[in-house]
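J.: any chance you can model this:
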Amino acid sequence: MPRTLITGGAGFLGSHLCDRFIEEGHSVICMDNLITGDTENIEHLFELGQDRFRFVEYDVTDYLHVNGELDYVLHFASPAAPDDYLQYPIQTLKVGALGTHKALGLAKAKDARLLIASTSEVYGDPQVHPQSEDYWGNVNPVGKRGVYDEAKRFGEALTMAYHRYHGVETRIARIFNTYGPRMRIDDGRALPNFMSQALRGDPLTVYGDGSQTRAFCYVDDLVEGLYRLLMSDATDPVNIGNPDEITIKEFAEEIIEVTDSDSDITYEPLPSDDPQVRQPDISRAREELGWTPEVDRREGLRRTLEYFRAEVEATTAPARD
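T.: Sure thing, here's the model as predicted:
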């Protein structure tokens, strides 16, 4: 039975990865300090027993050690939503630097293969469109978003140094916008904000004029891409995302339609350094992983809707005596 450590495993993506690796027959160690993660995302796995699944509440920026053999390390510990990394800027930088260093050191000690969760934010506000892995990006290192962008860029550099100098088997996933069940409502990302607002009947908040674009990948597709990347021979960064691009205004209108809401759209000033375009070139993923996303956006939104409906109802339900 392969043994796998997933840092940030109680978060949105991390918890779905826990599910997938359990399904693949791995013994999974889920590690999370719960700053933005939630044990509700993984509580269905507790009944499996510690031989199959074990949760450890821990900050991976501290000394990182796991008893026994370890085959894979997936480093997904980091605040990812804008509201989170702006609230926790120091923690975001530390987990991207110190946390990545500790995870790489553990992988080296255990002779394990490591996959690091990088992000499309390494491209910043891109001057190349769509974004391919050979584009170096356009990032403001001292802007508010820089705490996240530069943490990920440093993490990639450190990962490649461990690969080249120490011979650690490493994989780098540049993850584009992803959505699905277990996202936190109202976390500053477009889909949670829009869907929560639409279900409450509130106006949907669009920043700027809504002409900026994003490309949204359903979580099941993303997890499949990540699994294939980990098991592949690809040592250079690989974009994992859905190239189906849409403007934010169109996306807000689409969510109003999917939720059958009467909500309007309101406009607020655009945050600083907000990317104007975002679309992955997934040629490398197609060629090296044989991967392309299969769930179209409308279908993914329908799958996500009931989860958000239940979450919104739970937060707005009247208190009982």
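J.: when you work out contacts or count neighbours from here on, use the C-alpha atoms and nothing else.
T.: Fine.
J.: so where do the helices sit in the stretch 101-250 of the chain?
T.: All helices of the stretch 101-250 of the chain, identified by DSSP state H, counting those that start in this stretch, fall at 146-161, 190-200, 219-230, 248-258.
J.: what does the longest one contact?
T.: Residues outside helix 146-161 that contact it (Cα atoms under 8 Å, 6 or more residues apart in numbering) are 80, 85, 89-90, 92-97, 100-101, 104, 116, 118-119, 121-122, 124, 139-141, 170, 172.
J.: mean neighbour count and distance to Gly11 for the helices of the stretch 101-250 of the chain - can I get that in a markdown table?
T.: Formatted as a markdown table, the helices of the stretch 101-250 of the chain follow (neighbours: other Cα atoms under 10 Å; distance: least, Cα to Cα, whole Å):
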| stretch | mean neighbour count | distance to Gly11 |
| --- | --- | --- |
| helix 146-161 | 22 | 17 |
| helix 190-200 | 22 | 15 |
| helix 219-230 | 21 | 13 |
| helix 248-258 | 19 | 24 |
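J.: returning to that earlier point: and the contacts of helix 146-161, which of them are buried?
T.: Of the members of the contacts of helix 146-161, the ones counted as buried by neighbours, 16 or more other Cα atoms under 10 Å, are 80, 85, 89, 92-97, 100-101, 104, 116, 118-119, 121-122, 124, 139-140, 170, 172.
J.: against Asp59, how distant is the residue nearest to Val60 when sequence neighbours are not counted?
T.: What sits nearest to Val60 in space, not counting adjacent residues and going by Cα to Cα, 6 or more residues apart in numbering, is Gly99, at 5.2 Å. Between Gly99 and Asp59 the distance is 8 Å, computed by Cα to Cα, to the nearest Å.
J.: to compare with the earlier structure, here is another sequence to fold:
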Amino acid sequence: MSGWTIIGAGGFIGGRLTRALRARGEAVYAPSRDAKDLFERDLGQVFYCAGLTGDFAVRPFDTVEAHVTLLAQVLAKARFERLIYLSSTRLYDSLGAAGGREDDMLAFDPAAPRNVYDLSKALGENLTLARSEGRGAVARLSNVFDLAEDASGFLPELLQEARHARTLSRDSVPGAVRDYIHAEDVVAGLLAMADRNATGVVNVARGENVSNADLAQVFAEAGWTLNLAPDRPTPQAPVCATARLRALGVAPRDPRVLLREALRAPDFFRG
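T.: Below is the predicted model of the structure:
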């Protein structure tokens, strides 16, 4: 093997992957967006982590550039051993409760503006699986969270606020659910995919949906109040299959347990 390449090493997952690989003594190439030698050197094992999440709606063309355009150039021009493309379990959303398996036939409305994310990720998956000469695999990540103070997202931002206030409020209904997976478990899953030469698509997910009401209960047990919006019916969400991930030896931890441990730490609340 000729080392590792992380495309998107400056991002949330890419940075953690880079640190994890270097911690185990691996040589890691983390090219910048405009790296001149990307197509001149042997990239070895590639993790393609480049992408947009929260701001894809206001940056649709950058979203396509990150999810598809650069990937196509890497597949067409670069020298590499294997490539794992980071996608999203958001691709199951339009399937509702019927979705969540890696072999599901996906469905998208091409006229829906939000689907620039889904469609570009789906095209990235297609290129990886069909145009890599058998050297590509896809990791579909669910809702990744981290308990670090600089992390972003619904759950991390709740925790950051909870360090200074005992009453929290969110304009989100109790019945809304997410499949939360800790960033460390994501990194473990991605490394397992690479080390064990996983093929096809693998859901990197916990495999269990946690509702806002569940989170409110955890906060309440630890001495906080989480106020939510009045409940209303919400579309049924897919439940991600995780047999392929678990067959690689990765069993993601329960986010409620991690949240409970964080809230009960002696130095957590600062007032």
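J.: fetch the TM-score of the aligned pair.
T.: Comparison of the two superposed chains (TM-score structural alignment, normalised by the length of the second structure) gives a TM-score of 0.83, and 269 aligned residues with a Cα RMSD of 3.3 Å.
J.: before we move on, the earlier item: what about the aligned residue in the second structure for the residue nearest to Val60 of the first structure, which helix or strand?
T.: Correspondence of Gly99 of the first structure to the second structure, assessed by TM-score structural alignment: Leu70. In this assignment (DSSP states H and E), Leu70 of the second structure forms part of helix 70-77.
J.: run through the residues that contact the counterpart of Gly225 of the first structure in the second structure.
T.: Under the alignment (TM-score structural alignment), Gly225 of the first structure pairs with Gly189 of the second structure. The contact partners of Gly189 of the second structure, by Cα under 8 Å, 6+ apart, come to 204, 245, 248, 250.
J.: among these, which two are most distant?
T.: Maximum pairwise distance in the contacts of Gly189 of the second structure, criterion Cα to Cα, is 10.8 Å, between Val204 and Leu248.
J.: those two: who's more crowded?
T.: Shown here are Val204 of the second structure and Leu248; by other Cα atoms under 10 Å, Val204 has more neighbours (34 against 19).
J.: quick check: the more buried one touching Arg246?
T.: No: look at Val204 of the second structure against Arg246 with Cα atoms under 8 Å: they stay out of range, at 9.4 Å.
J.: ok, the nearest residue to Val56 of the first structure once chain neighbours are set aside - how many residues close by?
T.: Counting by Cα to Cα, 6+ apart, Met31 is the residue found nearest to Val56 of the first structure once chain neighbours are left out, at 4.8 Å. Using other Cα under 10 Å, Met31 of the first structure has 23 neighbouring residues.
J.: check Glu40 of the second structure too.
T.: 10.
J.: and it, what element?
T.: Per DSSP H and E, there is no helix or strand for Glu40 of the second structure.
J.: got the contact list for the residue lying closest to it once chain neighbours are set aside?
T.: Nearest residue to Glu40 of the second structure, sequence neighbours excluded (Cα to Cα, 6+ apart): Ala78, at 7.2 Å. By Cα under 8 Å, 6+ apart, the contact list for Ala78 of the second structure reads 38-43.
J.: list only buried entries from those residues.
T.: Neighbour-count burial (16+ other Cα under 10 Å) applied to the contacts of Ala78 of the second structure gives 38, 42-43.
J.: among those residues, which one sits closest to Ala23 of the second structure?
T.: The nearest member of those to Ala23 of the second structure, counting by Cα to Cα, is Leu43 at 19.1 Å.
J.: and the closest one? What does it align with in the first structure?
T.: Counting by TM-score structural alignment, Leu43 of the second structure lines up with Leu70 in the first structure.
J.: surely that match and Lys108 touch.
T.: No: assessed by Cα under 8 Å, Leu70 of the first structure is found out of contact with Lys108, at 10.4 Å.
J.: what count of nearby residues applies to Pro269 of the first structure?
T.: Around Pro269 of the first structure there are 9 residues (other Cα under 10 Å).
J.: swap that for Ala23 of the second structure, please
T.: Residue crowding around Ala23 of the second structure was assessed by other Cα under 10 Å; the count is 10.
J.: residues near the match of Gly99 of the first structure, how many?
T.: Using other Cα under 10 Å, Leu70 of the second structure has 17 neighbouring residues.
J.: from Ala76 of the second structure, how far off is it?
T.: According to Cα to Cα, Leu70 of the second structure stands 10 Å off from Ala76 of the second structure.
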